[in-house]
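Q: Compute the structure for the input listed below.
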Amino acid sequence: MARVILRDGRVAELRRARNTKEEVARIRELFAKTSPESLYFRFFHMIKEVDDKTIISMMGDGKQALALICLHEDEVVALGNYKATHDEMAEVAFLVKDGFQGRGIGSLLLAHLAEAAWLSGFRNLEAHILRDNYRMLQVFRASGFEMVSESDGNSVHLIWRLGRHEQSRNLQAVREKLATAASLHPFFQPKTVALIGASRNPKSMSHQILRNLLTAEFTGVLYPVHPTAKAIAGVRAYPSVKDIPDSVDLAVIAVPAAGVEDVVDDCLSAGVKAVMILSSGFSDVNAAGAELEQALLDKLRSAGCRLMGPNMLGVLNTSEQVRLNASFAPEMPKSGRVAIASHSGALGIAILDYASKVGVGVSSFASLGNRADVSGNDLLQYWETDSETDIILLYLETFGNPKKFSRITRRLTRNKPVLAVKSGRSPASLFASHRIGPALVHDDETISALFRQAGIIRADSLQEMFDITALLSTPVWASGDRVAIVTNTSGGAVLTADMLTRERLRLMHPVINLGFEALADSYREVLPVVLEDNSVDAVLVLYTPVGPSEEDEVAEAIADALREVRAKKLGQGEKFTKPVVANFLFRGDYLVRYIPVDTAYRVPIYPFPESAVRALARVVEYQNYRRSPVGRIVDLADFDGETVRNHVRQQLGSNVHRTLQERELRELVEMAGFTLEQLPEECRVRCSIRVESDPLFGNLLRTYPEGIGAFQGVYAVRLLPLTDLDADALARLVAGWFADAHTRQRGKSALAYYDGWVSDLTDFFSRLSQLVEDVPEVSGLQVTIGNYEGQIGWVGKVHAELGRPSESEGPVLE
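A: Coordinates of the predicted model:
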């Protein structure tokens, strides 16, 4: 069963129809409640009743025929099915209840049925649609599939080839983003909030939530719910959410876990749109709690209501139009453009407090708790569409769906920076968390690869995350890696120059040392010259007080210099594009501060030069990512995925799983068009390339050199499928390994030779990615390229695993 979100933000369930009496009766009821016109469009003739035999035949066996149903409030509101018309073709058809048409259900059913049919081995789908059925024709035409249409007068016959295509992926992603954002609207922009479990005891947690809502001056209507109190904190209370004389957008539940189920029942009876459960005592404690959590989720999903939590510390929105603080944060943070999500509730509140101390303004915040329903992926899609948010900060403990996370962030980070701190980087962290399990600690290099591919800025600590955010919050980001240093002492400059090298930034020109005399005037005079130097992309200003402090004067001198250059650029019709990053040592605290320049620009001051350099380096890396071309999923025109897949399915036969022999694998790679030039015999190095199926991250590609001691521990990881840019980057990395090994063995550079081999390697990685994408039966593959025992080219270990793809690999159960 899978949660799907409709175009209007409502939540529904999508799953395979079951051949039971109860299920058949529910589907029969769908037909009975559907208008004669819709039935005519579905069956091409007037029909009064659909018998059980017809319904059962639609369900099929999941291979030659499959039916999916969409449920809303425990009612079947749509049915989609396909049936095989011959070995490679299946016909698809839909029926959507009249009141639910136009909400995207048809598009969802088509996408899921197409994926299921493809995994079952069908090459093509077809559909017959009456010409007057405009809505259904639009569903097919907007699907992203390339269709061939034929008209025979009254109907249209559509045929399209199955597979994972870029256009259909993108359209599905856009639909999901907009629907998900709509579904979270009641959490962040409610007009009415019911606080259930509100207490008159000022020391209770629920009373604190009430006070926070009132203190923040929530612009909507607040309804405390208490079984006996007539008012709490001067606000009229109601005995039950069902007694509230208004429709409730958001219910905040703060009652003990044992009483939550009854409260949820009341919320559903009252038609509440979204539920937030603060209470603990669910999957965060034991198996019984997990069962209760699942029961609550099932109830809410069947009613089309979204859930945030349980075991969370709330949400907030600082927008002047909302001013919502339904959290345990004692103070409303400064309004700003930074959204924050935290897997840890208590740590999330601390993060908010730190944001206020370092002057980072917040747009909205969510503590996700147990993430029974609303996930970090959902929040990312909401913030992607949120005009109030420019930067997103994440504190992550685990990944629920890394493949989806990767897809969303690859799109999102092109427009908005995403910074993440990922805990659980070592086995020792297992002993520090109640969420003990394999999902908590994972291969850290795999996570780093995911972040790199998606353009996510990874910070090693919360402090570093805010250091980077401080620079991103300014309107000017470095356009390159060329850095100038202006200082009043050489000690800090030496340390900074070393750090620049480690962070792969370049020091331009000798360090400008102003000495100790007339410091403010010196900074004011020198900085404009450096800022107007076309060979400099960013300026690092170091200040170490000696004797009486001139900190305020130096800060004002820096601001004056920036005002002068910015005004000059503006007068010339140009844009000021060079950031200034400062370090003032020994200021008495260790927080980022700012030098205000004007209402739109300020200079971050870091407590240590290393912090300043690291922040600058991460922003430069992010800028390089944003300026790079947008990669596309590899789709080679000469790669015949259908033929390759048919060959693999024949090799697999009736087996659920088998290992290919080397001869069979060589047939496979030759059929897929893999070619590589021979390597020079004198280069005694090999490179192993392995595709593996990871239970958390899906298909991974690992590449590492063999046979050279200096390469021990060196490897690269990428999540599949690769983009064309991923394939090129891997090719250059591997070519560099060969060149380096050759040079060390022979004492002369071989870079030029192996640089010419990059195109072959790029094609190799592209084909490998497309093989795994187009042939889901390939569950594992390992080959070695290089020289081995007198052989050149495909050598060493050659191994492949095949297995029948399960329906869980498709979006139906994603």
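Q: Going by C-alpha atoms from here, please, whenever you check contacts or count neighbours.
A: Will do.
Q: can I assume residue 227 is in contact with residue 238?
A: Yes. Residue 227 is within contact range of residue 238, at 7.1 Å (criterion: CA atoms under 8 Å).
Q: So which of these two has more stuff around it?
A: With neighbours defined as other CA atoms under 10 Å, residue 227 and residue 238 compare such that residue 238 has more, 23 against 12.
Q: any idea how far the residue nearest the centre of the chain lies from residue 364?
A: The C-alpha lying nearest the average C-alpha coordinate of the chain belongs to residue 405 (CA atoms, centre = their mean; 2.7 Å). Distance, residue 405 to residue 364, using CA to CA, to the nearest Å: 20 Å.
Q: try residue 181
A: From residue 181 across to residue 364, the span is 14 Å (CA to CA).
Q: Which strands and helices lie in contact with the helix or strand that contains the residue nearest to the centre of the chain?
A: Residue 405 is part of helix 402-412 when elements are defined by DSSP states H and E. When contacts are defined as 3 or more CA pairs under 8 Å, 6 or more residues apart in numbering; DSSP states H and E, helix 402-412 packs onto helix 376-385, helix 444-454.
Q: Next, the structure of the following sequence, for comparison with the previous one:
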Amino acid sequence: MSAAGSGSEAGANAQVVRAVLADGSVVTVRLLERGDLAELERLHGALSAEDRYLRFFGAPSDTSIARFLRGLVEPGDAHVVALGAFEGARLIGVGHYELVLPEVAEIAFVVEHARHARGVATLLLEHLVAVARRRGVRTFVAEVLAENSAMLEVLRDSGLPHEAHLDGSSYQVKAALDAGEPYQAKVGDRERIAEVASLRRVLGPASVVVIGAGHRLSSVGNAVLHNIVHGGYAGTVHAVNRSGGEVHGVAAVRSVADIPEPPELAVLCVPAESVPTIAEECGRCGVRALVVVTAGITGLPDVANELLTAVRRWGMRLVGPNCLGLVNSDPQVRLDATFSAAGIPAGAVGVVTQSGGVGIALLERLDAAGLGVSTLVSTGDKYDVSGNDMLLWWERDERTRIGVLYLESFGNPRKFSWLARRIGRSKPLVVLRSGSSPVAQRAALSHTAATATPSSTRDALLRQTGAIGVDDLDELVAVLGLLNWQPLPAGPKVAVVSNAGGLGVLAADGCARAGLDFAEFPQACRELAVLLPGQASARNPVDTTATLDAATFGRSLEIVLRDPAVHALIVPVLRTAIGDPGDAVAEAVARARAAGCDKPVLVVRPGQQESVRQLPGGTSQIPVFADPALAARALADVVGYATWLVRPSGAVPDLGGIDVAAARAAVVAALDRSPGGRWLEPEEVRRLLTSFGLSVVPTTLCRTEAEALAAFRELGGCVALKVRADGVLHKAWAGGVLLGVSTVADLRAGWERLRQRFGAGFGGVVLQPMVEPGREFLVGVLSEPSFGPVIVFGMGGIDTDLIADRSRRLVPLTTRDAREMLDELRAAPGLFGPDADRALDTGAVVDVLLRTARLAELVPEVVEADLNPVIATGSGVRIPDARIRLEPRVLGDPFLRELGG
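A: Predicted coordinates:
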């Protein structure tokens, strides 16, 4: 790839990108075109004398400026890239670079004076970095006058590694386009500030209008207005109804234009065909955000495009379309802009859901359990506001302690992974999984216009981020109750104490199925043996018998909780005619906590109406479950999160021996010969893998028998003979691999056997020296459309698909990710544990995973790779066979500030 890039790539970059400035306002960023010349001239013509001096180092002539501006919009000059930031149709800032060396470009910016200090230049710099990196630029340089403190601050605070030297009256600045973690962190900080400012207009507006507020009680608009008014909304409420009149005590006007002060938020409950016109009117009147409840828009491409055009033109945020609406229970806001009947159960749970039905059900279930929401946003078809937006909001929202996401698709999974890892350190995230079956995937597509995420990749994403994945609403509410009301467990060891032996056994079975460990507590057993009746069982699970009084039952709980071997306690109890030992649980837990034993306690009461509720009475908030299996699943989920928290976070390592330039040259050469993409030849595969430091077995391609004989004599010793035949990818499965070829006669016989077996498709053989036998693994790359590269690790060899023992992770891969991939195999204890049947160099296997992930990350054209087998021994790893398929592809920067739509 040349430093200048290609014309097709430039065309791809010309799309409109919506992004948020530091003050929360929305702008569009795109490449400048010829039609922008008049706006470009207006922007520069309106510069003050000082701004012109700082930009051009003096007072250039109008002729020279005109020539310069034409050069920014003239197509065909691949050495110049100019991006414009627009508010509606008004150009408010320009950032451009011009190549001065093959990998070095000079940058400059100009921003309308009235828009200074809003982050326009910083946003343009971030987008210039993304474009430049895709086109092979590695360094930005700039000359900045010493008195231009604003521009120096933009470069200094960018997060890019840079150096600046004062040369006379100006600074010579040099910045490396390193998009590593420090730069990503800086971009993330800026995005967080901007997003929160922007979302305040959605979640905390000073005024709201419901458009389509019908007089009929059965209309959606009527229901939304009812909830806003009767939910106690703290701001100003307006209603729009073509017939006028009054709806729920609010005087209705006939259009938004009739409202004296433009509302910040508009909720649209009108027919799909009317939405674009009303959205345009809202934008023109100064509305800053829309909630489009209306369904059916995505099925009408023209209507959808017109809606997006209006949103872009006027810089509005958009929730929906096809959504339930949103809720904010903040006492300063009290906004229920939904058509749900559940009201606003206030609490600490933030919810984002693609499905309005799931949102309604969850509000009702949380209310019944004694829980509530801080915010709820139904994203529907997700044209703009998404789960990633809400993660940024929750991160800065002190009222939100837990985040819940029901997403049928991920718009930017790599950004979700990055955000969730960071946010999950302070606030647990719970994901309600969906679309695991083909039927569910079709259903998701039909009702939210979303392509459901493949379940295996989604689960890999959750494992990387520490998010808790749950499969139904019962499990979701159970986990939320446990997270809300109990401390995190210090480990996986659980004790069960019950007054009903059979119920305790059921709870123990549930714990075993959930993967929890049973604590052994000999000291507590001895104390319990003294306290409990003779027919009781003091071992785990503890059966106190049904005749025990409540006070003694409570003391038995304290004894178990004090034992250091116990990390969590499940208490299944039944009410009998003698008494209810459950009455003593809260007080016993309170006494244990006062003594320093702060461990999660879960009560099970079979037969209660709700699946989860809060134990009444006492100072301790304890979840009560109707089903012991549900309690065990919830505890196991929370144990997994607590374990993730205490593990080292890992890092993306700085791997030596990687030659990116050689890899890019190999890819460009291959795609020049096959522009549409193809499977690489063995020598091309070897060249690409070795450029990333992967230990590939030497390979010689032989098209004739004479070439094979010459290669055999050069290699010496014992070799492997592998067929090269049209359409044969799995050589061993096809009978195309001969091992242990040690003589010329064996070689001739092998050549003939393969030639006859593969007939007209036979194209020669590949010779390799035999390698030391070892354990065979598979390391693969699969580039999924919405997720990008996914790394696969599993058992290798010809039986890999039969065994199907694999783990997955998304790039970038950390050292922790790679090590966990090994441990997740079902066969892991026998391969990598202390009882393994042979010692393997696990460090070398981890290194292969990390290098393959780096290859997939830095060479996005690798859409499929199959390193199989990867042969591991006690002294290292060798890769005798690999396949790689390339396609022309440019992956966007997943960390770039960019809104949906």
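Q: What lines up with residue 485 of the first structure in the second structure?
A: In the second structure, residue 485 of the first structure lines up with residue 496, judged by TM-score structural alignment.
Q: To which secondary structure element type does its match belong?
A: strand (DSSP: H, G, I helix; E, B strand; the rest coil).
Q: OK, contacts around it?
A: By CA atoms under 8 Å, 6 or more residues apart in numbering, the contact list for residue 496 of the second structure reads 504, 507-508, 540-542, 569-572.
Q: which of those residues lies closest to residue 852 of the second structure?
A: Nearest to residue 852 of the second structure among the contacts of residue 496 of the second structure: residue 508, at 42.4 Å, using CA to CA.
Q: Now do the same for the closest one: its match in the first structure.
A: Match for residue 508 of the second structure (TM-score structural alignment): residue 497.
Q: tell me the contacts of the aligned partner of residue 691 of the second structure in the first structure?
A: Matched to the first structure by TM-score structural alignment, residue 691 of the second structure sits across from residue 671. Applying CA under 8 Å, 6+ apart to residue 671 of the first structure gives the contacts residue 644.
Q: re earlier: next, the angle helix 376-385 makes with the next helix or strand after the helix holding residue 405 of the first structure.
A: Sequence-wise, the next helix or strand downstream of helix 402-412 of the first structure (DSSP H and E) is strand 418-422. Strand 418-422 of the first structure and helix 376-385 are oriented at 160 degrees to each other (axes from the mean of the first three to the mean of the last three CA atoms, to 10 degrees).
Q: what's strand 418-422 of the first structure in contact with?
A: 391-398, 409, 455-462, 465.
Q: In the second structure, what stretch matches it?
A: If you align by TM-score structural alignment, strand 418-422 of the first structure falls on residues 429-433 of the second structure.
Q: which residue in the second structure lines up with residue 259 of the first structure?
A: Per TM-score structural alignment, residue 259 of the first structure is aligned with residue 274.
Q: Next, the mean deviation of the helix ranked longest in the second structure compared to the first structure.
A: Ranked by number of residues, the top helix in the second structure under DSSP state H is helix 181-203. Helix 181-203 of the second structure differs from its equivalent in the first structure by a mean of 1.2 Å after superposition (mean CA distance after the TM-score superposition for the first structure).
Q: Mind listing what's buried along that helix?
A: 183-184, 187-188, 190-199, 201-203 (16 or more other CA atoms under 10 Å).
Q: ok, and what's touching the next helix or strand after it?
A: Scanning forward in sequence from helix 181-203 of the second structure by DSSP H and E, the next helix or strand is strand 207-211. For strand 207-211 of the second structure, the surrounding residues in contact (CA under 8 Å, 6+ apart) are 221, 224-225, 235-241, 256, 263-270.
Q: so strand 207-211 of the second structure versus helix 181-203, what angle?
A: 70 degrees.
Q: Show me what residue 630 of the first structure lines up with in the second structure.
A: Residue 630 of the first structure maps onto residue 649 in the second structure, by TM-score structural alignment.
Q: list the contacts for the closest residue in space to that match that isn't next to it in sequence?
A: Excluding its sequence neighbours, the residue lying closest to residue 649 of the second structure (CA to CA, 6 or more residues apart in numbering) is residue 816, at 6.6 Å. Going by CA under 8 Å, 6+ apart, residue 816 of the second structure touches 648-651.
Q: Now residue 816 of the second structure: which helix or strand?
A: helix 815-823.
Q: Just give me the mean distance for that helix relative to the first structure.
A: When the first structure is overlaid, helix 815-823 of the second structure sits 2.6 Å from its aligned residues on average, using mean CA distance after the TM-score superposition for the first structure.
Q: In contact with residue 412 of the second structure, which residues?
A: 388, 786-787, 894.
Q: distance of it from residue 755 of the second structure?
A: 49 Å.
Q: for residue 363 of the second structure, same thing?
A: Distance, residue 363 of the second structure to residue 755 of the second structure, using CA to CA: 68 Å.
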